[in-house]
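Asks: Please find the sequence and the predicted model below.
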Amino acid sequence: MTSELRTVVLDDDPTGIQTVHGCRIITRWDPETVRSALCDEVPFFFVLTNTRALTPDAARAKIAEIAGTVLVEAKKLGVRAVFVSRSDSTLRSHFPLECNVIRAAMLDAERAGAKEQTDIDALFLIPAFFEGGRITRNDVHLIRMQNEWIPTDRTEFAKDSVFGYSSSHLPSYIQEKAGVDGASVLSLSLETLRTTEPEALVDRLCSLRNGRYVVVNAESYADLERFCLAARAALGAGKRFLFQTAASFVKAFTATPDVGLLGSGVSMDPRTHPRGLIVVGSHVQKSSEQLACLLQEPEVRGVEIDVQRVLEDGPPYLTRMVTEIECIWNEGVTPVVFTSRAELPFPTTGERLEAGQRVSRFLSSMVRVVRLPLRFLISKGGITSHDLLVDGLELSSARVLGQIAPGVPVIRIPEGHRLAGVPYVIFPGNVGGATTLREVFHTLSDVE
């Protein structure tokens, strides 16, 4: 294959940029925007789909539209799109729905090009995320908690009311989610990755056929880099692969070099932009612990958003909350807006998703109407961060600056925007320790 590769990461929330820098993110996928991203000097980009917040049918329709547009524009430009479905490193996603939709779009593109239709050769499941303490060993996905490696099926994440699962043994997980025989799932073990000669590993990948599911074990970037070198060689030889991954794979696959963490210099000038704004939507235990730690700081003041009031009394409640936020900010402290921590019961998953979307739209509207010279903006939680980016800040494209803490990405709001130059911190809900949110606040505020 001679076509130049372009890596297109369909990210089901905006936190997948947590290991990279310099690339573009786009939040819309009209042909002009996609074409511009495909032509960017950085040969990979993220499409923020927010599908984790959607029903399966809505996610299916959105991914089909995006993948179809990417394939049409890539063909016009004479480049080859390699798709990565980036999702949660604790296995919460619409898997395998989104990959199946991409597979169908690839077949449709071949049909339109009058080519012989062939399925992908393999779909790789690679959920390792080292910055967040997630590895895969002996086909079991593990998370670092309280200085122990715990199978993710023993955590709160496996009990998610929308994306729950029963096994972190990845072949069994695939069987549960995709309905295939777990015994048919192939595995690349740590031993295979570490002891197989590079040419032999490429040959092994080139032998894959018929859309086989393959689990990739990894405990470090060295493991992923060995796999990625072989995968890129196999792609160059014409193999057709899809990747369902967490964020560490993207860094390894794109060979993004290491850079240092961002510091206080990323914030706006405190003489004209004295304070920031923090919004916490995520409800996972780690987010609540980080929120509690942050609220102990004298330089911040909490503003609790009552979710029940949002659902029952939207616009008047919004006006009241915006006024309260602006008053607190003008008193010389940083407002920390957070949703009430108790999770409300709903009769169906669909109703729960709809309620979550309404709360997220409320937070987005709040950010959109607040008129303050912010020094920085922090959003905690993937879905919250996406909606603030798209609906609150109304951004269609931006570039990733880097990370302000391991696994915590930052973008710069572009010129021409009412908040031009302000750093926007996209803080994943399940990343960091109890003090990490407070530490990020200290860095951006230049507090010792």
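Replies: In hand now; what should we look at?
Asks: use CA for all of it now, contacts and neighbours both
Replies: OK.
Asks: The helix or strand harbouring residue 319: which residues count as buried?
Replies: Using DSSP states H and E, the element containing residue 319 is helix 314-330. Neighbour counts over helix 314-330 (16 or more other CA atoms under 10 Å) mark 317, 318, 321, 322, 325, 326, 328, 329 as buried.
Asks: and the comparison structure, right after this:
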Amino acid sequence: MTLEADVLAAYPAEVPIPAGAVADALAAANAKTPRVLVVLDDDPTGTQSVADLPVLTRWEASDFTWAFEHIARSGCSPAVYVLTNSRSLDPAEAAVRSEEVVRNALAAAGSLEKLRLGFVSRSDSTLRGHYPLEPDVIAATVADATGEKTDGVVLVPAFPDAGRVTIGGVHYMRGTGDAAGTLTRVSATEFAKDATFGFTTSVMPAYVEEKSHGRFAADSVIVLDLNIIRAGAAASDPVDGAQISANAIADAIEAATNSTPIVADIVTENDLRALSLGLEEAERRGKKLLYRVGPPFGRARIGQEIRTELSGAEAYAGNTPSEAGGLIVVGSHVGVTTRQLKALTEQHSSARIVEIDVEKLLAAETAAAADAYLDQTVETVVEALRGGDVIVHTSRLLIKTDDPAESLRIARTVSAAVVAVVNRTLKTFPPRFVIAKGGITSSDVAAHGLEIRHAIVRGPMLPGIVSLWEPVDGPAKGIPYIVFAGNVGDDQSLADVTRKLSSTF
């Protein structure tokens, strides 16, 4: 591990930039032709850093029309999140889905007067996902549909709220507890050993070379290090400092062409805002950019303030809470999730715990046998909801395989079981609230378990992390839905969120 203070000592201090400065720059750029950012979110946890934006789990042109009209009508920030769930797909399926989303978004925008689109590929802050496939497909689809070629793909995996920062082109995870103040390279964490999306380096240019199989050499990657992001640090006036940084960033990007990878150092929200101003300046000069980013980039790019965490009362605002218990669904197997589950079950003594036995499910000889097992599970859950909260989790033994395709198949089988339990429970006895823990889990629960098609993300349940969606249609309308990434928060976070929403905890 490395001390963060020692690493940062080589760089200037951050440039103080209010969110309003980014919003003003965006408003000026959008004065004649409004632009909406379409965020292809490879699991729904990308929404945890934003507030009051539309979310889609389907992507027909009509869905985009609903979102664009909501933005125009409500006056919310100009962005829409599209839940592609592509991290649960194989590469061919992920490519098809990305192309569908982009083509349908462009078609919907084309039917409206004076609306242009920007595209963001939102992915994991610990570097897992279909890269460079997804930005490649977005760029190719935009070029085919509009003739517009992409000059650069900006990589911003940092997520300071969750302890992921990039310094000197190296991506780190911050330590917590006794290790606070330290940095560990992400390649030395459990996330780098992911069965499907593993990687060997935290040096971002080398990561780009590794994942592109040499198509982009490490030395061809443009690195916007903190010397560039914070170029205006010495200015006496913060406005001047912000402009100096913006110009330095745009100057550094000037050479980008043909989807050149561009890596950005980020440690603070001010760094994200400085980057956003620089990207806006680069685009004003004519650069065509796509973005491959972690969750907080979208917030900074559209000039949103950091939303304070929602209270329990705010979570139910406008709706009457059910008398039923709440449903907490845990599918993720990363270490922090298992620790959070342990803390919740120890503290929430009145909650009923129901385990989905993955080994039993996979060993079922027929689909009917697996279905019967799930029916029994639903009966147990529904009965327990009548008296209080229910924690449904998959068995903690992670079944591993060296075959990435087989790993995905197992993950899909387990996720389908979780979805079936949630959906049958919803149709039988709707819960007071639903929390889904894990990226793929929360995606499948939203789109299929709760049958959400359109939702509004209202804000975070904890500072900077864990988003609350308000479903606006379907059988889950009015039920607060909490999207909780598997790899964020401390050991108490799941218990803290549950306590806010529960009537029995």
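Replies: In hand now; what should we look at? This one's a predicted model, so the numbers in the text were calculated from it and none came from an experiment.
Asks: Quick one: the strands in the stretch 351-500 of the second structure, in order.
Replies: 352-356, 390-394, 434-437, 454-462, 465-471, 481-484 (DSSP state E, counting those that start in this stretch).
Asks: what does the stretch 51-200 of the first structure give?
Replies: For the stretch 51-200 of the first structure, the strands defined by DSSP E, counting those that start in this stretch occupy 79-86, 122-126, 134-137, 140-145, 148-151, 186-188.
Asks: For residue 439 of the first structure, find the nearest of those.
Replies: strand 140-145 (19.6 Å; CA to CA).
Asks: Tell me the gap between the closest one and the middle of its chain.
Replies: 19 Å (CA atoms, centre = their mean, to the nearest Å).
Asks: which parts of that strand are buried?
Replies: 140, 141, 142, 143.
Asks: Nearest spatial neighbour of the equivalent of residue 472 of the second structure over in the first structure, chain-adjacent residues omitted?
Replies: Aligning on TM-score structural alignment places residue 472 of the second structure opposite residue 414 in the first structure. Of all residues not flanking residue 414 of the first structure in the chain, residue 420 sits nearest, at 5.3 Å (CA to CA, 6 or more residues apart in numbering).
Asks: do residue 299 of the first structure as well
Replies: Going by CA to CA, 6+ apart, residue 299 of the first structure has residue 333 as its nearest residue, at 5.2 Å.
Asks: Mind putting the buried residues of strand 140-145 of the first structure into TSV with distance to residue 178 of the first structure?
Replies: Converted to TSV, the buried residues of strand 140-145 of the first structure look like this (distance: CA to CA, whole Å):
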residue	distance to residue 178 of the first structure
140	17
141	17
142	21
143	23
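Asks: Nearest to residue 276 of the first structure, out of those residues: which one, please.
Replies: Proximity of the buried residues of strand 140-145 of the first structure to residue 276 of the first structure (CA to CA) peaks at residue 143, which lies at 32.1 Å.
Asks: any idea how far the equivalent of the closest one over in the second structure lies from residue 158 of the second structure?
Replies: Here residue 143 of the first structure is matched to residue 173 in the second structure, going by TM-score structural alignment. From residue 173 of the second structure over to residue 158 of the second structure the distance is 9 Å, taken as CA to CA, to the nearest Å.
Asks: Find residues that contact each of those two.
Replies: Here residue 173 of the second structure and residue 158 have 164, 165 as joint contacts, going by CA atoms under 8 Å, 6 or more residues apart in numbering.
Asks: Can you give me every residue that contacts the counterpart of residue 448 of the second structure in the first structure?
Replies: Using TM-score structural alignment to pair residues, one finds that residue 448 of the second structure aligns to residue 391 in the first structure. Each residue near residue 391 of the first structure by CA under 8 Å, 6+ apart is listed here: 361, 364, 365, 368.
Asks: Look at the closest residue to residue 355 of the first structure other than its chain neighbours and say how many residues are nearby.
Replies: Of all residues beyond its chain neighbours, the one nearest residue 355 of the first structure is residue 311 (7.2 Å), with distances taken as CA to CA, 6+ apart. Residues near residue 311 of the first structure, counting by other CA atoms under 10 Å, number 14.
Asks: I'd guessed residue 311 of the first structure sits against residue 358; true?
Replies: Yes. Residue 311 of the first structure lies in contact with residue 358 (CA atoms under 8 Å); the separation is 7.1 Å.
Asks: To which residue of the second structure is residue 214 of the first structure aligned?
Replies: Aligned partner of residue 214 of the first structure by TM-score structural alignment: residue 262.
Asks: So residue 437 of the first structure sits against residue 294, correct?
Replies: Yes. Between residue 437 of the first structure and residue 294 there is a contact under CA under 8 Å: 6.6 Å.
Asks: Can you find the partner of residue 226 of the first structure in the second structure?
Replies: Looks like residue 226 of the first structure aligns to residue 274 there (TM-score structural alignment).
Asks: That match: which element?
Replies: helix 269-284.
Asks: follow-up on the earlier one: please point out which of the contacts of residue 391 of the first structure the second structure shares.
Replies: Of the contacts of residue 391 of the first structure, the contacts whose aligned counterparts also meet in the second structure (both residues aligned by TM-score structural alignment, their matches' CA atoms under 8 Å) are 364, 368.
Asks: I appreciate the help and will end here.
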